[in-house]
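Participant: please find the sequence and the predicted model below.
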Amino acid sequence: MTELMKAVVTTGNGGYDKLVYKDVAMPELSEGEVLIKVLAAGINNTEINTRLGWYSSSIKQSTNATSDQTLDIETPDGGWNKATPFPFIQGTDCCGQVVSIADDVKADLVGKRVLIRSCIREQDFNSLDNVWLGSDFDGAFAEYVKVRASEVFPVDCDWSDAELGTIPCAYGTSENMLHRANLKAGEIVLITGASGGVGSATVQLAKRRGAKVIAVAALEKHAEVARLGADVLLDRSADLLAELAEQSIDLVVDNVAGSTFPTMLKLLKRGGRFVSSGAIAGPVVDLDMRDMYLKDISLIGTTAWDEPVFPNLIRYIEKGEIRPVLAKTFSLADIAEAQKEFLEKKHVGKFVLIP
């Protein structure tokens, strides 16, 4: 008799009706894999965007403009520039406990509380080819999930399961951007969308590196973002050029894009860097090439996580150098309610589902 578990199955591109909470077969382990009991699973923009098909190259709108509608996807690349494997289980963040292992996996993992590295290099770290938990194969919106043992990282700390569930996608994405952009102590970094999951992580991780942090967020969220370490806070409606002046910023970390993109290049110093892993205000931007090449600016795109990124995060957690920003928890069965509230963007940090 097949053993069953509860999971949220995303059945196709569309609205909340595509999220079906049901019984499914337990994962069966293959060589090199471990079975993890999911203790907490964070919610990210990417799960919603994947369900909607926003990553398709045929979509030009912001994520806000598409959050409650069925998109007209003209090409079958509605996942991360590839077809999404519907029906499947989403969930990119996972804090869990290892409960079973394949025969070729070291037994000392059993019983450990772990985080899963969401971004997996398919070959090795010499290739940028990657797949993502909960986007390219079954993820953590379930009672159990399986993954390669190489992507499982034990963590020893006093954080709750829900607090650890805030970490993988947001903090991994943030640390990867700062690692690639080589942010140094004493540099000035501008962070847009600073109250979101990735933004709030970036404020902390940039301060940890000794940078001066200028954070852009809605005015009502400034107090909470300040507590994360931001040195200067600006409202989303602020005239950034008037407030900061041209050539005043060493690094821009921008997952917003849209109409503000040209301003970001003007703010950068000669030799400055612009790094991004998203475009929630719109993926198509105006680029004046002169603002880029005449100032020797580097434009850095990041999706595939570099090898040091996730081990670094585990170390930061265990040494108490960062803290979680947990906004609220929901039961797994209430995923639609959680995503609806998530899209209201009234919170700071992360929402987490508990199976």
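Facilitator: All right, it came through fine.

Participant: every contact and neighbour count from this point should use C-alpha atoms.
Facilitator: Fine.

Participant: and stretch 291-302, how far apart are its ends?
Facilitator: Stretch 291-302 has an end-to-end distance of 21 Å (C-alpha to C-alpha, to the nearest Å).

Participant: and it, how far out from the chain middle?
Facilitator: Relative to its chain's centre, stretch 291-302 lies at 23 Å (C-alpha atoms, centre = their mean, to the nearest Å).

Participant: list the buried residues of that stretch.
Facilitator: Of the residues in stretch 291-302, 291, 292, 295, 297, 298, 302 count as buried by neighbour count, 16 or more other C-alpha atoms under 10 Å.

Participant: as JSON lines, these with secondary structure and distance to residue 11 would be great.
Facilitator: Putting these into JSON lines (DSSP: H, G, I helix; E, B strand; the rest coil; distance: C-alpha to C-alpha, whole Å) gives the following:
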{"residue": "291", "secondary structure": "helix", "distance to residue 11": "44"}
{"residue": "292", "secondary structure": "helix", "distance to residue 11": "42"}
{"residue": "295", "secondary structure": "coil", "distance to residue 11": "47"}
{"residue": "297", "secondary structure": "coil", "distance to residue 11": "43"}
{"residue": "298", "secondary structure": "strand", "distance to residue 11": "40"}
{"residue": "302", "secondary structure": "coil", "distance to residue 11": "28"}
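
Participant: this is the comparison structure:
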Amino acid sequence: MKAFVHEHGKMKLKEMTDPFADHGQVAVSIRTAGLNRRDVAVPGRRGEDADALILGSDGAGVIQSIGEGVSEFSVGDEVIINPALGWYENSEAPPEQFDILGMPDHGTFTELIVLPAEQVEKKPEHLSWEEAGVLVLSGLTGYRALFTKGDIQDGETLFMPGAGSGVATYLIQFAKQAGARVIVTSRSEAKRKQAIELGADRALDTNSSWPDELREETIDIVIDSVGRATLNRSLEVLKKGGRLVSFGATTEDTVELNLRKFFYGQYKLIGSTMGSQEELRAMLAFIDKYQIHPIVDQTFSLDEAHDAMNYLKDGKQFGKIALRIRE
């Protein structure tokens, strides 16, 4: 089978041995896979001497074979892959055995993948292959941050720095269906327009003065994945006693915080990451109920995986980037 791998310090296409579905496992013929920021970071965490690892966490495809003991799926079923490994029930934090598909295990940028049967779910019928292939990692991350951790309520206002990331496009749609008002930021005028078209109520220039722009707004909750560049700015506009949910740090990991200002404001700072199988199934029911579609900015072929990775690094996309593995 053909796969896009990281091997001995380089990313490349490589022929790999087809895996075999053993007891309790399913073999999925991948139709599409989705790129995530994690895929860009993985090579730098492996070193120059590491053997071939298939990259990718998101994917969707058709079950090609099943191992003994699998009764809930059949050959030919259309499925999506859950990259959150070993996290089944909703909990305050991931269990110790939690991991993410794509390192250390082989990932989804391949024609065939074998997984435990509990790591796949039926593909939502209203989604195209491209939409299904980019759904889970970003969608589940957004769902947990917004509902489980953020506890968004009807009539509240959500503020979100950054409008173009995959998670942001899910959060806009999820929050609007939950009855919230949504305000986002972006340096790009085009992305601000796209965010409004997707359902955001307001889209600010990231370089503007947020306190001035939001003087007439009451921000109940902030969801921030940028980190150092935006966290303190977000606290400036968050109402006293409001919630700030952080699920990422695309800038710096460490942030200087004025503790006196923080505790006088009675703010709630909440961490979040990915989500459980229980939350994934709740998210799938939610997107089915409201017929929500992932936003796919661009689709590349597996042969164009290098171009897709570079496009992701440039950060020009609005929404998700897909890899077409098989027609």
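Facilitator: Cool, got the structure. Note that this is a predicted model, so its numbers are computed, not measured.

Participant: TM-score for this pair?
Facilitator: Remark: TM-score between the superposed chains equals 0.91 [TM-score structural alignment, normalised by the length of structure 2]; 319 aligned residues with a C-alpha RMSD of 2.2 Å.

Participant: now the alignment partner in structure 2 of residue 120 of structure 1. Nearest residue, chain neighbours left out?
Facilitator: Under the alignment (TM-score structural alignment), residue 120 of structure 1 pairs with residue 85 of structure 2. Nearest residue to residue 85 of structure 2 in three dimensions, chain neighbours excluded: residue 99, at 5.0 Å (C-alpha to C-alpha, 6 or more residues apart in numbering).

Participant: that neighbour: neighbour count?
Facilitator: Using other C-alpha atoms under 10 Å, residue 99 of structure 2 is surrounded by 16 other residues.

Participant: roughly how far does the aligned partner of it in structure 1 sit from residue 251 of structure 1?
Facilitator: Aligned by TM-score structural alignment, residue 99 of structure 2 pairs with residue 131 of structure 1. For residue 131 of structure 1, the distance to residue 251 of structure 1 equals 28 Å [C-alpha to C-alpha].

Participant: what's the answer for residue 299 of structure 1, then?
Facilitator: Separation of residue 299 of structure 1 from residue 251 of structure 1 (C-alpha to C-alpha): 10 Å.

Participant: common neighbours of the two, please.
Facilitator: Listed contacts common to residue 299 of structure 1 and residue 251 are 273, 274, 275; contacts here mean C-alpha atoms under 8 Å, 6 or more residues apart in numbering.

Participant: the second one maps to what in structure 2?
Facilitator: The reference is to residue 274 of structure 1. By TM-score structural alignment, residue 274 of structure 1 lines up with residue 244.

Participant: in this structure that match contacts residue 225, no?
Facilitator: No: at 10.5 Å, residue 244 of structure 2 does not count as touching residue 225 under the criterion of C-alpha atoms under 8 Å.

Participant: neighbour count: those two, which is higher?
Facilitator: Taking neighbours as other C-alpha under 10 Å, residue 244 of structure 2 and residue 225 compare with residue 244 leading, 25 against 22.

Participant: which residues does stretch 229-244 of structure 2 contact?
Facilitator: Contacts of stretch 229-244 of structure 2 (C-alpha under 8 Å, 6+ apart): 150, 161, 210-211, 214, 218-224, 251-252, 255, 257, 265-270.

Participant: just the buried ones from these, in PyMOL syntax?
Facilitator: Buried residues within the contacts of stretch 229-244 of structure 2, by 16+ other C-alpha under 10 Å, are selected in PyMOL with:
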select buried, resi 150+161+210+218+219+220+221+222+223+224+267+268
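
Participant: what about the contacts of stretch 229-244 of structure 2, which are in strands?
Facilitator: Judged by DSSP state E, the contacts of stretch 229-244 of structure 2 include 219, 220, 221, 222, 223, 224, 268, 269, 270 as members of strands.

Participant: out of the residues you listed, which is nearest to residue 1 of structure 2?
Facilitator: Nearest to residue 1 of structure 2 among these is residue 224, at 39.0 Å by C-alpha to C-alpha.
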